[in-house]
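1. Pasted the sequence and its predicted model underneath.
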Amino acid sequence: MPADRPDHRPATDHTAAILAVKSLADAKSRLTGWDDHNRRALVTAMLADTIAAIRAAGCPHVWVVSPDPVVLREAADSGATGIAETLTGTGDGLNLAMAEGIGAARRRLPELRRVLLVQADLPAATGKQILEALVAAAPHRQALVADVRGDGTAMLVRDAHIGTPTRFGPDSAALHRRDGATELDPGRARWPGLRRDVDTAEDLVAAAALGVGVRTARVLCDGPDPDIPGTAECSPTACHRGRGYVMIDR
């Protein structure tokens, strides 16, 4: 699809990034091998690392929508604005939460131009990858980055005034394309960390192999799964830092 506006650098200071997180009691139920305490710690750690990557991309306005006060405190501690979700349990929770976040951003940021809708479980994403995707999205009113499987949406970028509901969930990439979003890098050759969301233990192994953020690495060091590369022998010195992120030694 051709670009529908002149190319330009993204005005990240006029962009609001929005993430939505379930109640910790319900989050990541498919993550086998992790007890409730460690699973909750992993969810908040991945959120913190995703927020850190967004802020490293130059987006100062990050909003987290959740019904869970622990998640909202974690968002605030990570430099984001927490929004208490009010429509939970009324239907399509994730997209309703995204709509709440968009509405709040529009009300509170009169200079808002773009919204960046991001999955909250991208511990291998980096600021460089997110910024590159924002640059690629800049010529388009709507653009998406599909997940590693190609059918989901890791990130959706839109003009702030667009009122079409988001379509996160099954087959969301196709649904967002149907609504007019341009898919960035449809061959999925770029931005592997940005595409790698974590729902299962296998996803977590794959994310760890790419390298994860500081908070997620810390949980992996203390976590219960010896099949994740590096966790069996992890120690405070077994993780090496690079550009603000941590790669687990394998």
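-> Great, that's in hand. Numbers count the residues shown, from 1 in each chain.
2. From here on, just use CA atoms for contacts and neighbour counts.
-> OK.
3. Any idea how many residues pack against the closest residue to A52 other than its chain neighbours?
-> What sits nearest to A52 in space, not counting adjacent residues and going by Cα to Cα, 6 or more residues apart in numbering, is S78, at 7.2 Å. By other Cα atoms under 10 Å, 17 other residues sit near S78.
4. Which residues are in contact with S78?
-> Applying Cα atoms under 8 Å, 6 or more residues apart in numbering to S78 gives the contacts A48, I51, A52.
5. Of those residues - the most surrounded one?
-> Counting neighbours by other Cα under 10 Å, I51 leads the contacts of S78 with 31 neighbours.
6. does it count as helix, strand or coil?
-> Assigned by DSSP: H, G, I helix; E, B strand; the rest coil, the conformation of I51 is helix.
7. Next, find the distance separating it from T182.
-> The span separating I51 from T182 equals 24 Å under the rule Cα to Cα, to the nearest Å.
8. what ranges do the strands span in the protein?
-> Using DSSP state E, the strands found in the chain span residues 15-20, 61-66, 81-84, 114-118, 142-146, 153-159, 182-183, 212-213, 239-242, 245-248.
9. how about the ones you listed in CSV, adding mean neighbour count and distance to D227?
-> As requested, the strands of the chain are exported to CSV (neighbours: other Cα atoms under 10 Å; distance: least, Cα to Cα, whole Å):
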stretch, mean neighbour count, distance to D227
strand 15-20, 27, 29
strand 61-66, 26, 31
strand 81-84, 20, 34
strand 114-118, 25, 28
strand 142-146, 27, 27
strand 153-159, 24, 25
strand 182-183, 24, 34
strand 212-213, 28, 16
strand 239-242, 15, 17
strand 245-248, 24, 13
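10. Alongside the first one, take a look at this:
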Amino acid sequence: MTDLPTPPPSCRPPGETPWHVVIPVKDTRFGKSRLARATGADRAALSRAVADDTIAAAVGAVGAARVLVVTSDAGLTAQLVRLGIDVVPDPGVGLNPAIVAGLRRLTHTGRLSRPAALLGDLPCLTAVDLRAALAAAHPHDQSFVPDADGVGTVLRCGGMASGLRPRFGSDSAARHAADGAARLDLDLPRLRTDVDDPASLAAAIGLGLGPRTAGLVDRLGSGWIQGMQASVHTFDPEHHTGSVLLDDGRQVSFTAAAFEASGLRLVRLGQRLTVEVADEMVVSLGIVGIGPGQQIR
């Protein structure tokens, strides 16, 4: 991989923007640890593809000169420098210190326009969606966009680099709100879907991936997320959790999130379903004969 995916002309920045976007990217050799069992030796390639698509969307939204990546990944760094994207070494002590290192670079180099910290694992993100989120953030001095679950954060925006305090991590949405940042529950699922486990990867595939991640999934993804048929074994109608018996005899569970994303309202014991399984967990369910995105009648 020598270049980032090229945004289509309609996705390139229409003119001057007030935003700089800081993107922390963990060394892709060690990224996506929660996908290790599902993806095996392909984990590093997936981490790199996801980062490439995220950065390309940001470049399409604000321009390469206004994107700053914080990473210790030597291969990614070399690529970004060739493309004119500023890179700051990751201090290696966590996500928030990495973002702070990027914000300090903005301050020290006199780039005083508005900063935004964007997660580096958003493979569905488009430049159009990121520009829409930044436009929604513009009226607020401090703001954030929560992830699809509403608990984490995918984008944190501020008035100036020295005043943006990132609090990414578990329950980060509550911490950002407690700091006084406005919560922006935007209808932008491509922005709000970060990928860190098999279930979120399946959700991202359903939304549509960026070109690098899509190409990798097309080549290798059948070994990560396997489609098959199964029968409902248990179901809790109150909590929307349960399990299925696969046709090979294995019993695997599904979470409420996987069930609710399926479009189903109820299932009955013994009912036949099509399921996708990764890492011994059902990540999507459907009615036999009805494909993803097709209406359930």
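-> It's in. Predicted model only: the values in this text are computed from it and were never measured.
11. TM-score of the superposition?
-> The TM-score (TM-score structural alignment, normalised by the length of the first structure) is 0.78; 214 aligned residues with a Cα RMSD of 2.5 Å.
12. Would you format the strands of the first structure as TSV with distance to A105 of the first structure included?
-> Below are the strands of the first structure laid out as TSV (distance: least, Cα to Cα, whole Å):
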stretch	distance to A105 of the first structure
strand 15-20	7
strand 61-66	8
strand 81-84	10
strand 114-118	8
strand 142-146	17
strand 153-159	12
strand 182-183	23
strand 212-213	26
strand 239-242	32
strand 245-248	28
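13. With respect to P226 of the first structure, which of these lies nearest?
-> Closest approach to P226 of the first structure among these is made by strand 245-248 (12.7 Å; Cα to Cα).
14. any idea how far the closest one is from the chain center?
-> Its chain's C-alpha centre and that of strand 245-248 of the first structure lie 18 Å apart, by Cα atoms, centre = their mean, to the nearest Å.
15. now do stretch 83-90 of the first structure
-> Centre-to-centre, stretch 83-90 of the first structure and its host chain are 19 Å apart (Cα atoms, centre = their mean).
16. dump the residue contacts of the most centrally placed residue in the second structure.
-> Closest to where the C-alpha atoms of the second structure average out (Cα atoms, centre = their mean) is D194, at 2.0 Å. Neighbour list for D194 of the second structure: L119, D121, L122, P123, D147, V154, S200, A204 [criterion: Cα under 8 Å, 6+ apart].
17. And the fourth one, what's its match in the first structure?
-> Pointing back at P123 of the second structure there. Mapped onto the first structure by TM-score structural alignment, P123 of the second structure lines up with P123.
18. how far away is its match from G150 of the first structure?
-> From P123 of the first structure to G150 of the first structure the distance is 18 Å (Cα to Cα).
19. How about G242 of the first structure?
-> G242 of the first structure is 28 Å from G150 of the first structure, by Cα to Cα.
20. count of neighbours near the residue nearest to L175 of the first structure when sequence neighbours are not counted?
-> Among residues not flanking L175 of the first structure along the chain, R167 sits closest, at 6.2 Å (Cα to Cα, 6+ apart). R167 of the first structure: 22 surrounding residues under other Cα under 10 Å.
21. Out of the strands of the first structure, which gets nearest to M98 of the first structure?
-> Between the strands of the first structure, strand 15-20 lies closest to M98 of the first structure; by Cα to Cα that is 6.3 Å.
22. Helices along the first structure, start to end?
-> Shown for the first structure, the helices assigned by DSSP state H span residues 36-56, 69-77, 93-108, 127-137, 172-178, 192-195, 201-210, 214-222.
23. re earlier: and the residue nearest to the centre of the second structure, what's its match in the first structure?
-> Looks like D194 of the second structure aligns to D197 there (TM-score structural alignment).
24. Quick check: end-to-end length of stretch 103-122 of the second structure?
-> Note: stretch 103-122 of the second structure ends 20 Å apart using Cα to Cα.
25. rewinding a little: ok, the match of P123 of the second structure to G58 of the first structure distance?
-> Separation of P123 of the first structure from G58 of the first structure (Cα to Cα) stands at 17 Å.
26. And P123 and G150 of the first structure? Which one has more around it.
-> P123 (34 against 17).
27. V205 is in contact with that one, correct?
-> No: counting by Cα atoms under 8 Å, P123 of the first structure sits too far from V205 to count as a contact (11.5 Å).
28. Mind listing the shared neighbours of the two?
-> Joint contacts of P123 of the first structure and V205 (Cα under 8 Å, 6+ apart) do not exist.
29. hmm, back to that, roughly how far apart are the match of P123 of the second structure and D13 of the first structure?
-> Applying Cα to Cα to P123 of the first structure and D13 of the first structure gives a distance of 23 Å.
30. What of G213 of the first structure?
-> 23 Å.
31. Ok, R215 of the first structure next?
-> Taken as Cα to Cα, the span from R215 of the first structure to D13 of the first structure is 25 Å.
32. Who has more neighbours out of the two?
-> R215 (22 against 14).
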